[in-house]
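**Q** Got a predicted model here, sequence first, then my questions.
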Amino acid sequence: MKIVSEAKAHGGRQGVYTIESEACGCDMTFAVFTPPQAKEQLCPVVWYLSGLTCTHANVMDKGEYRRMAAELGLIVVCPDVSPRGDHVPDEPDNWQFGKGAGFYLDATEAPWAQHYRMETHILGELPALVANHFAADLTRQSIMGHSMGGHGALILALKNADRFKSCSAFAPIVQPSSADWSRPALEKYLGADPARWRRHDATMLIEDGARFSEFLVDQGSADGFLEDGLRPWLLTEACEKAGIPLTLRMQEGYDHSYNFISSFMEDHLVWHADRLNQKKA
């Protein structure tokens, strides 16, 4: 692991790091905030997954999570959203696919399958590294994300309910298999058979029997992607049918930007901390 930068923040440390990723076959960059409590004890981990066109830096620079994470004693890990590098296949004129648009899955179709293995990177490669280099308690993990990253948080939580103690999202793509800005990506990464997309679609996973303890979702009412791309009511319908508790908060006047995310980031961190610190009966 190479240190790109480290700086003290709110008594803890904000770092940016690079590894040679075996999963993605390229160098991958990620950010980790460690709270001051990590000097003396293991701390729970919150994973934050970013949206289309983002890197680790968007939430690190604009998400405003450090003060509350330091107060609550949370490690916050912010991975990149896709593989990177000149040798990684891409569609440079398509912001909804390729670099910057990994969709948090392991691609199965050529030429994408060699590098686009974000699910393996986030579930296997990065946790092992975080555990080795930081004071992380991997028995207490939560996951959250925005937009494409909200999609990622939902599907990874549903497929790994024994790993994540809580899951929340800002403006998630809840049914990527039918939204115009995500369906083409699933087809290119996974092939033309829609049946293969179901394990990467939150509503379909729930329909097929996946369960999670509860979800928290914030959605801006002035989000330009709300009606065609995000459609949170589809998640509400799926959760109601499955008996999964969902708190969906429609935030009046907020859009899709980090002005929205940063306004409610502390709410989400407190919500996660409550669940990460619950004692077993």
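**A** Looks like it came in fine. Numbering: from 1, shown residues only.

**Q** Could you use CA atoms for every contact and neighbour count after this?
**A** Noted.

**Q** My read is that Ala38 contacts Val76, right?
**A** No: counting by CA atoms under 8 Å, Ala38 stays clear of Val76, with 11.8 Å between them.

**Q** Second structure follows, compare the two:
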Amino acid sequence: MTLEHISTSRSYTGEQQVWRHESTSTGTPMTFAVYVPDHAPGTKLPVIWWLSGLTCTHENAMNKCEYKAACAKHGIIFICPDTSPRGPEVADHEEYDFGQGAGFYVNATQEPWAAHYQMRTYVEDELPKLVAANFPVDMERQGISGHSMGGHGALTVSLRNPGRFRSTGAFAPIVSPLNCPWGDKALTGYLGEDRADWREYDSVALIKDGARIDNCRVEQGTADEWLDGQLKTHLFTDACSAAEMAVDLHMHEGYDHSYFFVSTFMADHIGWHAELLKA
């Protein structure tokens, strides 16, 4: 598969790169960002996959997350995919929480979304294979994290693929699309009315159905305007407790849902991943 180089910028002791390719999953061009720390020739580095939230492209985390210094320090590659397929031929919606920029990391089954909205396959299968073939990543040392809709994606991808990730994190995740307005809207549109089909995209339901992961950490601001109505962190921690699955929950007093919150705690979050990603 051919990669098109978009840009490279020197940042700390590494390179922030942007690439584009034709995706077989979505049937569209897809753009992703990758930060590669300096390393000795032939060395393979651990990797963290970052899934962004509603309205984001690959650029939001790249420009606002403040991950580069920490990744340079710890020698970790950091990958930021887009959140949906894009283009004039791709179905869209006039509201921010559905359509382009709001793929929810699902494989859509309903028209007109099914033609291109195959983000589960893209982030779970296609992009990892592409990255493994073209960048110096050690696929035995993977971590995953994300923000909001991307936190939902990180948790569900990890729960569906036990053993793939040594570390699973999330900032202000949508923990249960089955139990919030954002999820109800998106999953009805992408997957249809049968809520049984939604369970594989709901971290709480996956845990109740027997899925387990090790080394899970959640960052959540107490002043997040979406905490009570959309995120409902307690549903995840309750499910983990009932399943005797450990989760390291960090409630950050006074922080909201924004990238100001994410960037404040990103270095510490990456440090936690780094300890688990050591050879």
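**A** That came in fine, so what should we check first? Just so it is clear, the model here is predicted, and its values are computed rather than measured.

**Q** How close are the two chains, by TM-score?
**A** The TM-score (TM-score structural alignment, normalised by the length of structure 2) is 0.97; 277 aligned residues with a CA RMSD of 1.0 Å.

**Q** on that earlier part again, compare Ala38 and Val76 of structure 1 (neighbour count), which wins?
**A** More crowded of Ala38 of structure 1 and Val76, by other CA atoms under 10 Å: Val76, with 27 against 19.

**Q** Burial check on the alignment partner in structure 2 of Val217 of structure 1, number of neighbours?
**A** The alignment partner of Val217 of structure 1 in structure 2, by TM-score structural alignment, is Val218. Val218 of structure 2 has 24 neighbours, counted by other CA under 10 Å.

**Q** do the same with the one 10 residues further on
**A** As a burial measure, the neighbour count of Asp228 of structure 2 was computed by other CA under 10 Å and equals 12.

**Q** Now do stretch 10-26 of structure 2: distance from first to last residue.
**A** Stretch 10-26 of structure 2 has an end-to-end distance of 31 Å (CA to CA, to the nearest Å).

**Q** these two touch, right, Ile122 of structure 1 and Asp80?
**A** No: the pair Ile122 of structure 1 / Asp80 is not scored as a contact, 9.4 Å apart, by CA under 8 Å.

**Q** neighbour-wise, which of the two wins?
**A** Using other CA under 10 Å as the criterion, Ile122 of structure 1 and Asp80 rank with Asp80 on top: 27 against 21.

**Q** where's the more buried one relative to Gly152 of structure 1, distance?
**A** Asp80 of structure 1 is 12 Å from Gly152 of structure 1, by CA to CA.

**Q** which residues do these two both contact?
**A** Leu49 (CA atoms under 8 Å, 6 or more residues apart in numbering).

**Q** Where do the helices of structure 2 begin and end?
**A** Assigned helices in structure 2, in chain order: 58-64, 68-74, 119-121, 127-134, 149-160, 181-191, 203-208, 233-243, 259-277 (criterion: DSSP state H).

**Q** and Glu95 of structure 2, which of those is closest to it?
**A** helix 181-191 (10.9 Å; CA to CA).

**Q** quick check: angle from the closest one to helix 149-160?
**A** 60 degrees (axes from the mean of the first three to the mean of the last three CA atoms, to 10 degrees).

**Q** how big's the offset between helix 181-191 of structure 2 and structure 1?
**A** Superposing on structure 1 and averaging over aligned pairs (mean CA distance after the TM-score superposition for structure 1), helix 181-191 of structure 2 comes out at 1.0 Å.

**Q** Buried residues of that helix, list them for me.
**A** Using 16 or more other CA atoms under 10 Å as the test for burial, helix 181-191 of structure 2 gives 182-184, 186-191.

**Q** Next one: Gly85 of structure 1 relative to Tyr48 of structure 1, how far apart?
**A** For Gly85 of structure 1, the distance to Tyr48 of structure 1 equals 22 Å [CA to CA].
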